[in-house]
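**Q** Sequence and predicted structure below; questions after.
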Amino acid sequence: MTTETIALASDHGGLEMKAMLAAFLREKGVKVLDLGAHDSQSVDYPDFAVAMAQALKDGSASRGILMCGTGIGISIAANRFAHVRAALVHDAYGAAMCRQHNDANVLVLGGRTMGPEVAKQCADIFLTTAFEGGRHARRVAKLAENGQD
């Protein structure tokens, strides 16, 4: 599937999905970096968005998957960093488009709003779909220009 390291992180609302996706990806030969959470105790999703942003910035991972209960809060937190392009998706089409048109480097899923088979499908598509570049590259470059780390 890929030789890159993929970071996974979630709060307590995405914990079960994170464990399931970690196993799924490892079965496919993907190197997984688990940034937490590691138990079901209530935690704050922004902390895991920060951990993801740091892993991408320091090169520990090249892309990542974030989860919280709905995916909304953690996607807002992750997109505060200029080098993060986190896309909350709900289906295969969104997973493909976030890579093809937006060069998303973080897939965001709702642990309480999406079933495991759709989550696996989205992760698989996210990791195997290339950025199209072209007219989309200009738009993605503008995202970095307007952001701050």
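**A** Nice, thanks for sending it over.
**Q** only C-alpha atoms for contact and neighbour calcs from this point on.
**A** Noted.
**Q** All the strands of the protein, residue numbers only.
**A** In the chain, the strands defined using DSSP state E lie at 5-10, 31-34, 63-68, 86-88, 106-110.
**Q** Switch these over to TSV; also include mean neighbour count and distance to residue 95.
**A** Converted to TSV, the strands of the chain look like this (neighbours: other Cα atoms under 10 Å; distance: least, Cα to Cα, whole Å):
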stretch	mean neighbour count	distance to residue 95
strand 5-10	26	16
strand 31-34	18	19
strand 63-68	28	11
strand 86-88	26	8
strand 106-110	28	8
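**Q** putting a second one here so we can go through both:
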Amino acid sequence: MKIAIGNDHVGIELKPIIIRFLKELGHEVEDFGAFTNERTDYPEYGKKVAENVAAGKADLGILICGTGVGISIAANKVKGIRAVVCSEPYSAKLSREHNNTNILAFGSRVIGSEMAKMIVQNWLEAEFEGGRHQNRVTMIAGIENE
């Protein structure tokens, strides 16, 4: 699977750990930055990753900022994106199974690297269940198209 990843300056230390982990799991990773710890604005990176996923250039995306909140809000402004912020594995798993999320976000000031790996692994291993959940995802897309 191809995964797009992005971060602001606060996520700079956690990102290489996650990239290494993704590669160990056999995934291809495209890094959209940031590439230094100089102050930057998270919407730029949320948008880059989201546009890449929405265009089908990546299967999924992962975003990292201080809390995961701001960068996920930016990503969710891109049509077709269903980004979720998770600080534990259970919500990550259910977000894929029930909501068919295509971007995962978390905060490097909220969780450590081992928890981040557990969240990523649970999210990646989960599959959208469809069925009654498909109707709800379709409803979300309808709101987006209004």
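**A** That came in fine, so what should we check first? None of these values were measured; they are calculated from a predicted model.
**Q** After superposition, what is the TM-score?
**A** Once superposed, chain against chain, the TM-score is 0.95 (TM-score structural alignment, normalised by the length of the second structure); 145 aligned residues with a Cα RMSD of 1.0 Å.
**Q** rewinding a little: export the strands of the first structure to JSON lines and tack on distance to residue 134 of the first structure?
**A** What follows is the strands of the first structure, written out as JSON lines (distance: least, Cα to Cα, whole Å):
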{"stretch": "strand 5-10", "distance to residue 134 of the first structure": "26"}
{"stretch": "strand 31-34", "distance to residue 134 of the first structure": "30"}
{"stretch": "strand 63-68", "distance to residue 134 of the first structure": "21"}
{"stretch": "strand 86-88", "distance to residue 134 of the first structure": "20"}
{"stretch": "strand 106-110", "distance to residue 134 of the first structure": "21"}
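**Q** Looking at those, which is nearest to residue 94 of the first structure?
**A** Distances from residue 94 of the first structure to each of those were compared by Cα to Cα, and the smallest falls on strand 86-88, at 8.2 Å.
**Q** Where in the second structure does that closest one align, residue-wise?
**A** Under TM-score structural alignment, the alignment places strand 86-88 of the first structure onto residues 83-85 of the second structure.
**Q** average offset between the matching stretch and the first structure?
**A** Stretch 83-85 of the second structure: mean distance to aligned residues in the first structure after superposition is 0.3 Å, counting by mean Cα distance after the TM-score superposition for the first structure.
**Q** burial count for residue 120 of the second structure?
**A** Burial of residue 120 of the second structure is recorded as 23 neighbouring residues (other Cα atoms under 10 Å).
**Q** Show me the helices in the first structure, by range?
**A** Taking DSSP state H, the helices of the first structure run over residues 15-27, 45-58, 72-78, 92-100, 116-128, 135-146.
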